[in-house]
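Asks: have a look at this prediction, sequence included:
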Amino acid sequence: MIKPLLVSGFICLCAMSARAQAPVTNLESETFKQHLRSQYLQNDTAQAVINLYSKRQAGGASWILGSALTALRIVTASGRQTDVGGGYVMQEEAPSPAAALMVMPFVAYGVGKLLHYSNGNLEKIVTAYGAGQPLPRNVRRKLKPRFFDQPIIQYKPVEVKPAN
């Protein structure tokens, strides 16, 4: 039991250090949101809508990732042998790969969140709001004070020089 934990911890540590070494700044969704944030820099409601959509997109991705990891765990689970005593051994069967299909509703929920809170929908709502139209009722209802509390930061690109 301790060996898989150590191996997975080592893999996570390596992945985190690799992530820290190679900054990913050219992701399409990040540059898109940075562009929207700079376009509506003085509008706190537009910033809150961008924050809302960012959180919901991350939530959709986490549902998909969690479901994929759960399905992987179900598929790779192996049968166990338990010594009952008296020379008897009880063997439990491993779950079938079809059992991994039980996580499909959770994957569908994550995909639904990603589609509903896509960058295209975000752009439509923020552009319409910037043109003077009121926010749709469902967006107004989802805007909580925590989305307004995040500081508005003007993004400035920084030149990165590789180390020699």
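Replies: That came through fine.

Asks: use CA for all of it now, contacts and neighbours both
Replies: OK.

Asks: residue boundaries of the helices in the chain?
Replies: For the chain, the helices defined by DSSP state H cover 2-21, 28-39, 44-76, 104-116, 119-130, 137-142, 145-149.

Asks: would TSV of those helices with distance to Pro97 and mean neighbour count be doable?
Replies: TSV is the format used below for the helices of the chain (distance: least, C-alpha to C-alpha, whole Å; neighbours: other C-alpha atoms under 10 Å):
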stretch	distance to Pro97	mean neighbour count
helix 2-21	21	11
helix 28-39	34	15
helix 44-76	5	18
helix 104-116	13	17
helix 119-130	35	16
helix 137-142	38	10
helix 145-149	41	13
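
Asks: now tabulate those in a markdown table and tack on distance to Ala98.
Replies: Output for these, formatted as a markdown table (distance: least, C-alpha to C-alpha, whole Å):
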| stretch | distance to Ala98 |
| --- | --- |
| helix 2-21 | 24 |
| helix 28-39 | 34 |
| helix 44-76 | 8 |
| helix 104-116 | 11 |
| helix 119-130 | 34 |
| helix 137-142 | 37 |
| helix 145-149 | 41 |
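
Asks: out of those, which comes closest to Val84?
Replies: helix 2-21 (23.8 Å; C-alpha to C-alpha).

Asks: so which of the helices of the chain gets nearest Met90?
Replies: Ranking the helices of the chain by proximity to Met90 (C-alpha to C-alpha) places helix 44-76 first, at 20.2 Å.

Asks: alongside the first one, take a look at this:
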Amino acid sequence: MLKHSVFLAFCLLLSVSAFSQAPDSVKTTVSAPAAKPGTVAKRTFKQEMLARYGQKDTAVAIINLFAKRQGGGAAWLVTSGIATVRGYAASRGANQRSINGVVVDESDANPAPVFIIGGLAAGYGVSKLVRFSNGRLEETLTSYAAGKPLPTWVRRRLKPKFFQAPRRYNERK
């Protein structure tokens, strides 16, 4: 039973990345620039958004904000998964009673607190991935381009550092 729980938790961690992807109804088709024959022009979603809305510094800042928060959500998710597996492994055979160096009685510690804390941390990571998904990014940018004001939850998170050039190479124009 325990092996099944660990296997299901592992599968859940692998499938969580689907939460951060936009649904098919939100995706729009964007024509990619003409590539040289024999090469494949592959651009990430953020590069597409930068190409479409890159003229405005606020739009670039919004893209940088979402990229940073998505990275943070993924980091929380991976770290919580690793810590949970490590904590569970440490709880196995944790209680030993020995007499003169000879193990007389060995029992496992209760792994429930490890799974509860790991689940809470993973839930926080998933919530960040859902809140700052690519679908919400596109929705926010299209409403901003249409002249609507930025939502309060985005406006209060925008800091001066997001108006600077992105730190990652693949997110540059």
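Replies: Looks like it came in fine. Values in this document were obtained by computation on a predicted structure and should not be read as measured data.

Asks: got a TM-score for the two of them?
Replies: Between these two chains, after superposing, the TM-score reads 0.66 (TM-score structural alignment, normalised by the length of structure 1); 126 aligned residues with a C-alpha RMSD of 2.7 Å.

Asks: which one of the helices of structure 1 lies closest to Asp83 of structure 1?
Replies: For Asp83 of structure 1, the closest of those is helix 2-21, at 21.0 Å, according to C-alpha to C-alpha.

Asks: helices and strands around the closest one, which ones?
Replies: For helix 2-21 of structure 1, there is no helix or strand it packs on, judged by 3 or more C-alpha pairs under 8 Å, 6 or more residues apart in numbering; DSSP states H and E.

Asks: ok, residues contacting that helix?
Replies: By C-alpha atoms under 8 Å, 6 or more residues apart in numbering, no surrounding residue is in contact with helix 2-21 of structure 1.

Asks: contacting residues for the corresponding residue of structure 2 for Leu143 of structure 1?
Replies: Residue pairing (TM-score structural alignment): Leu143 of structure 1 is matched to Leu158 of structure 2. Going by C-alpha under 8 Å, 6+ apart, Leu158 of structure 2 touches 61-62, 65.

Asks: Pro164 of structure 2 against Ala61, yeah?
Replies: Heads up, residue 164 of structure 2 is Gln, not Pro. Yes. Gln164 of structure 2 lies in contact with Ala61 (C-alpha atoms under 8 Å); the separation is 7.5 Å.

Asks: ok, back up a step: quick one, which of the helices of structure 1 is nearest to Ala94 of structure 1?
Replies: helix 44-76 (8.6 Å).

Asks: what's the matching range in structure 2 for the closest one?
Replies: Aligning helix 44-76 of structure 1 against structure 2 (TM-score structural alignment) gives residues 57-89.

Asks: endpoints of stretch 146-154 of structure 2, how far apart?
Replies: From its first residue to its last, stretch 146-154 of structure 2 covers 16 Å (C-alpha to C-alpha, to the nearest Å).

Asks: can you list contacts of it?
Replies: The contact list for stretch 146-154 of structure 2 (C-alpha under 8 Å, 6+ apart) reads 62, 140, 143-144.

Asks: including distance to Ala51 of structure 2, could the residues you listed go into JSON lines?
Replies: As requested, these are exported to JSON lines (distance: C-alpha to C-alpha, whole Å):
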{"residue": "Ile62", "distance to Ala51 of structure 2": "14"}
{"residue": "Thr140", "distance to Ala51 of structure 2": "16"}
{"residue": "Ser143", "distance to Ala51 of structure 2": "17"}
{"residue": "Tyr144", "distance to Ala51 of structure 2": "15"}
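
Asks: report the two of the residues you listed separated the most.
Replies: Ile62 and Ser143, at 12.3 Å, using C-alpha to C-alpha across the contacts of stretch 146-154 of structure 2.

Asks: just how off-centre is stretch 112-130 of structure 1 within its chain?
Replies: Distance of stretch 112-130 of structure 1 from its chain centroid, counting by C-alpha atoms, centre = their mean, to the nearest Å, is 17 Å.

Asks: so which bit of structure 2 is that stretch matched to?
Replies: The aligned range for stretch 112-130 of structure 1 is 127-145, by TM-score structural alignment.

Asks: quick one, which residue of structure 1 lies the farthest from its center?
Replies: Here structure 1 reaches farthest from its C-alpha mean at Gly86, the gap being 50.4 Å by C-alpha atoms, centre = their mean.

Asks: now for Gly79 of structure 1: which residues touch it?
Replies: Contact analysis of Gly79 of structure 1 by C-alpha under 8 Å, 6+ apart lists 91-95.

Asks: which strands or helices does the helix or strand hosting His4 of structure 2 pack on?
Replies: Assigned by DSSP states H and E, His4 of structure 2 belongs to helix 2-15. Counting contacts by 3+ C-alpha pairs under 8 Å, 6+ apart, helix 2-15 of structure 2 is packed against helix 57-91.

Asks: how near is the spatially most central residue of structure 2 to Thr84 of structure 2?
Replies: The C-alpha lying nearest the average C-alpha coordinate of structure 2 belongs to Ala74 (C-alpha atoms, centre = their mean; 2.9 Å). According to C-alpha to C-alpha, Ala74 of structure 2 stands 15 Å off from Thr84 of structure 2.
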